[in-house]
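Chemist: prediction below, plus the sequence it came from.
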Amino acid sequence: MATKHEQILAYIESLEVGEKISVRRIAKELQVSEGTAYRAIKDAETQRLVSTIERVGTIRIERKKKENIERLTYAEIVNIVDGQVLGGRNGLHKSLTKFVIGAMQLEDMMRYTEADNLLIVGNRLKAHEYGLRAGAGVLVTGGFDVTEAVKRLADELELPVISTSYDTFTVAAMINRAIYDQLIKKDILLIEDIVIPSEETHALQEMDTVERYHELNERTAHGGFPVVDERGKLKGIITTRDVIGCSPDERIEKVMTRDPIAGTMKMSVASAGHRMIWEGIDLLPIVGDSGFLEGLISRQDVLKALQTAQRQPQQGETIDDVVKSQLQQTGQGELTFTVTPQMTNAYGSLSYGAYTTMLAEAAEQTLKIRKRKDSVLENMTVYFLKPVQLESVLTVRPSILDLSRKSVKVDVEITDGDEVVGKALLTLQLLDR
């Protein structure tokens, strides 16, 4: 039985795109408290099922697929630019494909303006009308109003006319930043990208016997299986260690590990991998909000996904990517690192965040090259001996102090010319293949 929260989310998902929703309406229609309805609407907003717009309300929007993540809706534009909707509210849920800045003669502007575009323009009254007739939404910069005729036309065509107090350059920069942030989000690998769905997962029931485990083990060559009840709710996990010395007639519920560590579809692959190493587990069941089994991932799946992600061309560059791009191998077990303007603090020296990222990446690269091992950082002690200036070319010398089966200690020395500017001791956990 789905929880009230899940029922509300399913109801919201079933609504037509563009439909207006409210806490009172959901509470009344689904016979739930207003508090439960409010929490579900907030969750739906996080899942990008709805968008809340000031002076308009909460409306159902189209959830973007990952490949279309760089496409924004008019509703999102309103929130990005702190805008006010002057007309065409019924079209706020629509997606737009292109932005056109109207900084040219009217006839030339219309050559570039098409349906599903957003025309960014100032107080050029004719341009507002022409843009709407071309099938584009209009964003009026500088806080200007539009004529009543344009507002009526926008309502008739269901194309939003939005006004913002920002200037055109600031608006373009804000929209560009929003798209860029979404591209970075797209690059983050989530469990849902690599999970083996429950339909393809072999699971055991609590009432099954150890003999049934051995049958599945021989047929699939898997060492562990999730254990579910008759409704499909996760109850435990069973591995080879649990069944050693057990009678074939023994029930699974007697020998399984109860309340196993589980993940969710929205958990990042890196986070899941770290949890699996930390807890020393090879299998991670994936569950929904109510604890029902939705899939399974293994440590091999995580390793394979992370290695593939490292080879993918990045579409959005994070601060991590900027720092890592400046680390170069020299061939003598050393690395060079160039300090660029993005990595500096207010005083023009290397920031602490960039410094620690550089140290962690240098240690991880050294382990990959010398020991062919993947790792995750557990602990770091850093000594900032001297400030590092902009455009300095640093020499980074990592050396492995201690290597065990599960972890490694790495000493890193950073020099600028002949001067030592920093030292660090890092402890990393090793990822078993």
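Modeler: Everything's here; your move.
Chemist: use CA for all of it now, contacts and neighbours both
Modeler: Noted.
Chemist: which of the helices or strands spans the residue nearest to the spatial centre of the chain?
Modeler: With distances taken as Cα atoms, centre = their mean, the residue of the chain nearest its centroid is residue 185 (4.1 Å). Using DSSP states H and E, residue 185 sits in helix 168-187.
Chemist: report the buried residues of that helix.
Modeler: 168, 171, 172, 174, 175, 179, 180, 182, 183, 186, 187 (16 or more other Cα atoms under 10 Å).
Chemist: let's have those in JSON lines, adding distance to residue 120.
Modeler: Shown next, in JSON lines, are these (distance: Cα to Cα, whole Å):
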{"residue": "168", "distance to residue 120": "7"}
{"residue": "171", "distance to residue 120": "9"}
{"residue": "172", "distance to residue 120": "9"}
{"residue": "174", "distance to residue 120": "13"}
{"residue": "175", "distance to residue 120": "11"}
{"residue": "179", "distance to residue 120": "16"}
{"residue": "180", "distance to residue 120": "19"}
{"residue": "182", "distance to residue 120": "21"}
{"residue": "183", "distance to residue 120": "22"}
{"residue": "186", "distance to residue 120": "26"}
{"residue": "187", "distance to residue 120": "29"}
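Chemist: show me which of those is closest to residue 60.
Modeler: Nearest to residue 60 among the buried residues of helix 168-187, counting by Cα to Cα, is residue 182 at 19.6 Å.
Chemist: still on that earlier bit, run the chain-centre distance for the helix holding residue 185.
Modeler: 15 Å (Cα atoms, centre = their mean, to the nearest Å).
Chemist: over to stretch 203-223?
Modeler: 35 Å.
Chemist: that one: which residues count as buried?
Modeler: Buried, per 16+ other Cα under 10 Å, within stretch 203-223: 203, 204, 205, 206, 209, 210, 211, 213, 214, 216, 217, 223.
Chemist: could you do stretch 384-398 as well?
Modeler: In stretch 384-398, counting by 16+ other Cα under 10 Å, buried: 388, 389, 390, 393, 394, 395, 396, 397, 398.
Chemist: filter the buried residues of stretch 203-223 down to just the ones in helices.
Modeler: Cross-referencing these against helices under DSSP state H gives 210, 211, 213, 214, 216, 217.
Chemist: putting a second one here so we can go through both:
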Amino acid sequence: MATKHEEIIHYLENLPIGRKVSVRALARNLKVSEGTAYRAIKSAELSGLVATIERVGTVRIEKDRPKKLDELSFADILDLIDGSVLGGGKGVDKTLKKFVIGAMTETAMIPYISPMSLVIVGNRDEAQKIALTHGAAVLITGGFQASREIIGLADEAELPLISTNYDTFTVASLINREISNKNIKQDIMTVADVFQSVEQIQVLRQTQKVSDYQALRRSTNQTRFSVVTDKGRLVGIVTSQDIRGHSEGTLLDKVMVKNPITVTRHTSLANAIHLLTSNSIDLLPVVDRNFNLVGILNRASVQGRDRPLLSHERTWTLQYQVSESLYTIEQDEANSHRPFPDWGVHVTPQMANEIGALSIGVLSELLTLATTRSLRIYQQKASMVDQIDLNYFRLVQIDHELEIQLKVVNENRRRTTFDIDVISDHTLVAKALVTCQVIEDI
């Protein structure tokens, strides 16, 4: 049987992102003491489930996932910090597991060192030796060199011994930023995750005829095919509509759609779905930089993927930093019938432009988050903003509260358009029309 503490944590985990949390309300709703509710909230804050925001209160946030160092090698670090290899050159292509700042005593360092980690130290021979003998590479900051003994240990273990002119803080900041960049890219689904490779599909040559298309359509029960040259370069797409009215002897080169819309393996899946939907097409050829066909992306492969496209905001991005300040405003009885709540935000100094007022770029991000998050939480729809028309804007100074009011003015299966009022101190400070394209049901 779950304890009261576990019940509260489970309750918090199931709250919508942005919902405000208070000790008194939690105690009342779950029928626990305020002391129990307080301790559970503090535990949830430590684990990243909630955050206390100045002048806002405690808010449910997207829980940070652990940072991964997948595909970050010592060679990547070497390029990143403009370093030089003093020893252990044979190990620069190995992948590191974590990095450790060796600011403590040599003995205290040992529990934190694991094989294939990177220990960042200054000109401390004993610390460098301990790191290498425990299976870790060494990064020496401040432009210092290493002794012959240390270089010999690095060569023997084939663990990189690197030197850089940067200080420890700068090195750690550079590595942390690179980790963030890699995680953002890794977290975004691309065409490469779901497309069918050229080995899995049927294609036609531009020298073939309408009769070849008809034969292939009958054997595969498909109606859309990519058309390539004898060397595999994409030249067009042919469909049943394109061949209508043409004789069987007509060359495909004469009837195909030339210069079709294409994507690459690195195109984000959201962008590819947007192209499919906005152009009312069912197939996108996937090409390389030389326009050689490497596969196709169609609606069936998109719908058949095994993980959601937009499950949450991406951690470590600007969007995520802004989103942490956004919270829902509890509706009174008079407004309880509305499909979406109002959203609140406290304008922080990080949101300001050079004159100390709310940046238009940040405002656009807030409008994007309020609309797409509302569709995701309250209608279970993943969406992306298609258009923002900001037709009124007044300066908003830092440390002011904003209230973002959403009103749906047009809605269909594919798009939802919001008329948005942004209020501060009971005054209208911005007005916008935002159209969201619905990508999928969650």
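Modeler: Thanks, I have the structure now. Just so we're clear, the structure is a prediction, and the values are computed from it rather than from any experiment.
Chemist: now the residue nearest to residue 287 of the second structure when sequence neighbours are not counted: how far from residue 420 of the second structure?
Modeler: Once flanking residues are discounted, residue 287 of the second structure sits nearest to residue 293: 4.5 Å by Cα to Cα, 6 or more residues apart in numbering. As judged by Cα to Cα, to the nearest Å, residue 293 of the second structure and residue 420 of the second structure stand 44 Å apart.
Chemist: show me where the stretch 51-200 of the second structure has helices.
Modeler: Taking DSSP state H, counting those that start in this stretch to define them, one finds helices in the stretch 51-200 of the second structure at 74-80, 106-109, 125-133, 148-157, 168-187.
Chemist: the helix holding residue 185 of the first structure: average distance to aligned residues in the second structure?
Modeler: Once fitted to the second structure, helix 168-187 of the first structure is off its aligned match by 2.0 Å on average (mean Cα distance after the TM-score superposition for the first structure).
Chemist: mind giving me the packing neighbours of that helix?
Modeler: helix 74-80 (3 or more Cα pairs under 8 Å, 6 or more residues apart in numbering; DSSP states H and E).
Chemist: roughly how far out does the helix it packs on sit from the chain middle?
Modeler: Distance, stretch centre to chain centre, for helix 74-80 of the first structure: 20 Å (Cα atoms, centre = their mean).
Chemist: how close does that helix sit to the second structure?
Modeler: Helix 74-80 of the first structure sits 2.4 Å off on average (mean Cα distance after the TM-score superposition for the first structure).
Chemist: show residues contacting that helix.
Modeler: Here helix 74-80 of the first structure makes contact (Cα atoms under 8 Å, 6 or more residues apart in numbering) with 51, 53, 83-85, 91-96, 137, 160, 162, 174-175, 178.
Chemist: what subset of these is buried?
Modeler: Buried among those (16+ other Cα under 10 Å): 51, 53, 83-85, 91-96, 137, 160, 162, 174-175.
Chemist: looking at those residues, which is nearest residue 41 of the first structure?
Modeler: Nearest member of these to residue 41 of the first structure, counting by Cα to Cα, is residue 51, at 9.5 Å.
Chemist: quick one: contacts for the closest one?
Modeler: The contact partners of residue 51 of the first structure, taken as Cα under 8 Å, 6+ apart, are 45, 58, 59, 60, 61, 75, 76.
Chemist: sec struct for it, please.
Modeler: Look at residue 51 of the first structure: counting by DSSP: H, G, I helix; E, B strand; the rest coil, its state is strand.
Chemist: against residue 151 of the second structure, how distant is residue 275 of the second structure?
Modeler: Computed with Cα to Cα, the distance linking residue 275 of the second structure and residue 151 of the second structure is 54 Å.
Chemist: which one's more surrounded, the two?
Modeler: Neighbours were counted for residue 275 of the second structure and for residue 151 using other Cα atoms under 10 Å; residue 151 has more, 22 against 18.
Chemist: the more buried one touches residue 86, doesn't it?
Modeler: Yes. Proximity of residue 151 of the second structure to residue 86 meets the contact threshold set by Cα atoms under 8 Å, at 6.5 Å.
Chemist: list residues touching both of those two?
Modeler: Shared contacts of residue 151 of the second structure and residue 86 (Cα under 8 Å, 6+ apart): residue 161.
Chemist: hang on, the earlier thing: reformat the buried residues of stretch 384-398 of the first structure as JSON lines; add secondary structure and distance to residue 303 of the first structure.
Modeler: Shown next, in JSON lines, are those (DSSP: H, G, I helix; E, B strand; the rest coil; distance: Cα to Cα, whole Å):
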{"residue": "388", "secondary structure": "coil", "distance to residue 303 of the first structure": "35"}
{"residue": "389", "secondary structure": "strand", "distance to residue 303 of the first structure": "37"}
{"residue": "390", "secondary structure": "coil", "distance to residue 303 of the first structure": "36"}
{"residue": "393", "secondary structure": "strand", "distance to residue 303 of the first structure": "33"}
{"residue": "394", "secondary structure": "strand", "distance to residue 303 of the first structure": "31"}
{"residue": "395", "secondary structure": "strand", "distance to residue 303 of the first structure": "30"}
{"residue": "396", "secondary structure": "strand", "distance to residue 303 of the first structure": "27"}
{"residue": "397", "secondary structure": "strand", "distance to residue 303 of the first structure": "27"}
{"residue": "398", "secondary structure": "strand", "distance to residue 303 of the first structure": "24"}
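Chemist: between those, which is closest to residue 243 of the first structure?
Modeler: Nearest to residue 243 of the first structure among these: residue 398, at 44.0 Å, using Cα to Cα.
Chemist: end to end, how far does stretch 136-149 of the first structure reach?
Modeler: Span of stretch 136-149 of the first structure from end to end, Cα to Cα: 16 Å.
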